[in-house]
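Student: Below are the sequence and a predicted model; questions follow.
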Amino acid sequence: MKVVLFVTILWYSGLFFQTFFLHRYAAHQVFTMSKLSERVCFVLTWLCQGSNYLSAYGYGVMHRMHHAYADTEKDPHSPKYDKNLLAMMWRTKNTYQDINKKRVEVDAKFTKNVPQWERFDAFASSRISRLTWAALYTTFFAVFATAWWQWLLLPIAFLMAPIHGVIINWFAHIYGYVNFKVSDTSKNLLPFDFLMMGEGYHNNHHKHGGRANFGVRWHEIDITYCIMVVLEKVGVIKIKRA
């Protein structure tokens, strides 16, 4: 079962840096940290996301646009304006790449203070980097897979970050429950979000975009926020209290 453990580690480690660094720091800046810590997070995001690496700049800008234009034609990803899940994924990919490679002009309000490390992003996003990670994943499966069905997990390893995005940007706008009336279709997926480490409290987040803790009700435990509290206590970050 080493393969299952490996994919589980990839799932949660990649997800943590997506929600902690790309989402809460790059897009919303709900906490501060030193420039050195920021650079360490760039590298750790690459190590944990591997072939799925997402740039803090591309992600941060696109996510700010999502909040500004949620469920409108300008939303980079919305079930209301994409005919199916795959169509949304493809449009999201194209929008992200256009922003990250600066092929489109973006309003300054979406780019303000978004962290950038262009030379590292160019390396981490390169075809060589992604193919190397894919080869390493495949080699691990070849060595440790003990049953045919475990190979079905390999595409998940290749596409972990897009899958994380689909769960929130598609399913959390269709299924779940609502705590707050907002101008979009955002919903909370799970009463206790063990799957997405707090990202699943999407309705709460759309109501309080600048809040570090995505949980609101007593049972809505935000695992990422709990880790952030520990990181603050040891002096790595400083959480902004709304």
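Tutor: It's in.
Student: going forward, measure contacts and count neighbours with C-alpha atoms only.
Tutor: OK.
Student: Break down this structure into its strands, ranges please.
Tutor: 31-33, 237-239 (DSSP state E).
Student: TSV please, covering those and showing mean neighbour count and distance to Arg39.
Tutor: Output for the strands of the chain, formatted as TSV (neighbours: other Cα atoms under 10 Å; distance: least, Cα to Cα, whole Å):
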stretch	mean neighbour count	distance to Arg39
strand 31-33	17	10
strand 237-239	18	13
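Student: Need the ones you listed in TSV (columns: distance to His202).
Tutor: Listed next are the strands of the chain as TSV, based on distance: least, Cα to Cα, whole Å:
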stretch	distance to His202
strand 31-33	19
strand 237-239	20
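Student: can you give me the helices for this protein?
Tutor: 2-17, 35-49, 56-68, 85-100, 108-111, 118-124, 127-144, 154-158, 160-169, 202-207, 223-233 (DSSP state H).
Student: how about the nearest residue to Phe123, chain neighbours excluded?
Tutor: Sequence neighbours aside, Ser129 is the residue nearest to Phe123 in space, at 6.8 Å (criterion: Cα to Cα, 6 or more residues apart in numbering).
Student: still on that earlier bit, could you dump the helices of the chain into a markdown table and include distance to Asn179 and mean neighbour count?
Tutor: Listed next are these as a markdown table, based on distance: least, Cα to Cα, whole Å; neighbours: other Cα atoms under 10 Å:
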| stretch | distance to Asn179 | mean neighbour count |
| --- | --- | --- |
| helix 2-17 | 24 | 18 |
| helix 35-49 | 31 | 18 |
| helix 56-68 | 18 | 23 |
| helix 85-100 | 25 | 17 |
| helix 108-111 | 27 | 14 |
| helix 118-124 | 37 | 15 |
| helix 127-144 | 39 | 15 |
| helix 154-158 | 31 | 18 |
| helix 160-169 | 16 | 19 |
| helix 202-207 | 7 | 23 |
| helix 223-233 | 19 | 16 |
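Student: on that earlier part again, which one of the strands of the chain lies closest to Gly215?
Tutor: strand 237-239 (15.3 Å; Cα to Cα).
Student: this is the comparison structure:
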Amino acid sequence: MIIIIFFIAHWYLSLFTQTFFLHRYAAHQMFTMNKHWEKVFYVLTAIFQGSSYLSPRGYGIMHRLHHAYADTENDPHSPKYSENMFDMMWKTKTIYCDILHDRIKLDPKFIKNVPDWPLMDKLADRWFIRIAWGVLYTLFYIQFANAWWMFLLLPIHFLMGPIHGAIINWFAHKFGYVNFKVNDTAKNLLPLDFLMMGESYHNNHHKFGGRANFGIKWFELDLTYPIILLFNALGIIKMKKNNDLNYM
């Protein structure tokens, strides 16, 4: 039971930092926060993603490229130009690393206002830090796992961030339903998104790229959105006035 709780906690904490901080804040600037809170969420991302840490700057820029060039040859991760999900993940990794290490020239519009903390990125991205996280996960399993099959979950811990991205960038461009006609293959993967905290409403998001609530229909519950509203009420973030909070 301890292992299952640990796995679920890691899944949702890692996913929350990715959808809230990397996706909705770093890439889309759906709300603002001051530099203090920006650094707090930077640190939380490093802790919750652990061995699979994704730089908010690198992710934000790459995701902007995805929206600008969705399902074209310039898309960092399109199933249309990959043989399988693992091929797409490898291409995504290559482009992400090129962005992170400034190996490609980018239009300034893709970089504008993206959060940037070079010291944290440099520290969290080091291989010995990633390996150390992996060792901690493994030691936890050795201590508490009471069945051999539980160790099969360890690779998911190691690659949690990229796995979350692959679920949406592969499956949500192949399977699901659409609410809106868009210029790409984005679909809503799950009618009730208990698994991806709103991320699987991909068709909705591609239609309304700046909207903080990814759910549109009455049954499309975006689990991240109530947290955003809470943070806004507490003054941790500030919703932008042009973000239509009441659109249904």
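Tutor: Cool, the structure landed. What you see is a predicted model; the values in this text were computed from it and never measured.
Student: Looking at the strands of the first structure, spot the one closest to Ile168 of the first structure.
Tutor: When the strands of the first structure are compared (using Cα to Cα), the closest one is strand 31-33, at 22.1 Å.
Student: who touches that closest one?
Tutor: Here strand 31-33 of the first structure makes contact (Cα atoms under 8 Å, 6 or more residues apart in numbering) with Arg24, Tyr25, Ala212, Val236, Ile237, Lys238, Ile239, Lys240.
Student: thinking again about what came up before, how about the helices of the first structure in CSV, adding distance to Gly176 of the first structure?
Tutor: CSV is the format used below for those (distance: least, Cα to Cα, whole Å):
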stretch, distance to Gly176 of the first structure
helix 2-17, 20
helix 35-49, 27
helix 56-68, 19
helix 85-100, 17
helix 108-111, 29
helix 118-124, 35
helix 127-144, 33
helix 154-158, 23
helix 160-169, 11
helix 202-207, 9
helix 223-233, 19
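Student: returning to that earlier point: per the alignment, name the residue of the second structure opposite the residue nearest to Phe123 of the first structure.
Tutor: In the second structure, Ser129 of the first structure lines up with Ile129, judged by TM-score structural alignment.
Student: wait, that match sits on Asp121?
Tutor: No - Ile129 of the second structure lies out of contact with Asp121 (Cα atoms under 8 Å); the separation is 11.4 Å.
Student: any idea how far Leu65 of the second structure lies from Asn183 of the second structure?
Tutor: Separation of Leu65 of the second structure from Asn183 of the second structure (Cα to Cα, to the nearest Å) stands at 15 Å.
Student: oh sorry, the question was meant for Tyr53 of the second structure
Tutor: Here Tyr53 of the second structure is placed at a distance of 31 Å from Asn183 of the second structure (Cα to Cα).
Student: whereabouts in the second structure does stretch 88-104 of the first structure align?
Tutor: Taking TM-score structural alignment, stretch 88-104 of the first structure hits residues 88-104 over in the second structure.
Student: on that earlier part again, so Tyr53 and Asn183 of the second structure - more neighbours on which side?
Tutor: Set side by side, Tyr53 of the second structure and Asn183 show more neighbours around Tyr53, with 24 against 11, by other Cα atoms under 10 Å.
Student: Now do the contacts for the nearest residue to the more buried one once chain neighbours are set aside.
Tutor: Nearest-residue entry for Tyr53 of the second structure: Ala46, 5.7 Å, with adjacent residues in sequence omitted and distances by Cα to Cα, 6+ apart. Listed by Cα under 8 Å, 6+ apart, the contact set of Ala46 of the second structure reads Tyr53, Leu54, Ala124.
Student: if you set the cut-off to 10 Å instead, what comes out?
Tutor: Residues in contact with Ala46 of the second structure (Cα atoms under 10 Å, 6 or more residues apart in numbering) are Ser14, Thr17, Ser52, Tyr53, Leu54, Ser55, Pro56, Met120, Asp121, Leu123, Ala124, Asp125.
Student: With Gln18 of the second structure instead?
Tutor: Contacts of Gln18 of the second structure (Cα under 10 Å, 6+ apart): 12, 24-26, 45, 48-49, 53-56, 59, 161, 164-165, 199.
Student: can we see that at 8 Å?
Tutor: Thr45, Gly161.
Student: got it, and Val61 of the first structure?
Tutor: Ala27, Ile99, Phe110, Thr111, Val114.
Student: what's the burial count for Phe214 of the first structure?
Tutor: Phe214 of the first structure: 27 surrounding residues under other Cα under 10 Å.
Student: Compute the distance between it and Lys187 of the first structure, please.
Tutor: The value you get for Phe214 of the first structure to Lys187 of the first structure, if Cα to Cα is used, is 12 Å.
Student: and what of Arg24 of the first structure?
Tutor: In this view, Arg24 of the first structure and Lys187 of the first structure are 18 Å apart by Cα to Cα.
Student: Between the two, which is the more surrounded one?
Tutor: More crowded of Arg24 of the first structure and Lys187, by other Cα under 10 Å: Lys187, with 26 against 23.
Student: tally of neighbours for Tyr81 of the first structure?
Tutor: 15.
Student: what does Phe171 of the second structure give?
Tutor: Neighbour number of Phe171 of the second structure under other Cα under 10 Å is 18.
Student: again with the one 10 residues further on
Tutor: The number of residues packed near Lys181 of the second structure is 13, by other Cα under 10 Å.
Student: Tell me who's in contact with it.
Tutor: Lys207.
Student: Wait, the residue nearest to Phe123 of the first structure touches Asn52, no?
Tutor: No - counting by Cα under 8 Å, Asn52 is not a contact partner of Ser129 of the first structure; they are 9.9 Å apart.
Student: quick one: Tyr69 of the first structure and Tyr81 touch, right?
Tutor: No - the pair Tyr69 of the first structure / Tyr81 is not scored as a contact, 11.8 Å apart, by Cα under 8 Å.
Student: who's in contact with the residue lying farthest from the centre of the second structure?
Tutor: The centre of the second structure is farthest from one residue, Asn146, which by Cα atoms, centre = their mean lies 31.1 Å away. Contacts for Asn146 of the second structure were tallied using Cα under 8 Å, 6+ apart; there are none.
Student: measure it to Met1 of the second structure for me?
Tutor: 9 Å.
Student: do Gly60 of the second structure as well
Tutor: Distance of Gly60 of the second structure to Met1 of the second structure, computed by Cα to Cα: 36 Å.
Student: in stretch 188-206 of the second structure, what's buried?
Tutor: Neighbour-count burial for stretch 188-206 of the second structure flags 188-193, 196-206 (criterion: 16 or more other Cα atoms under 10 Å).
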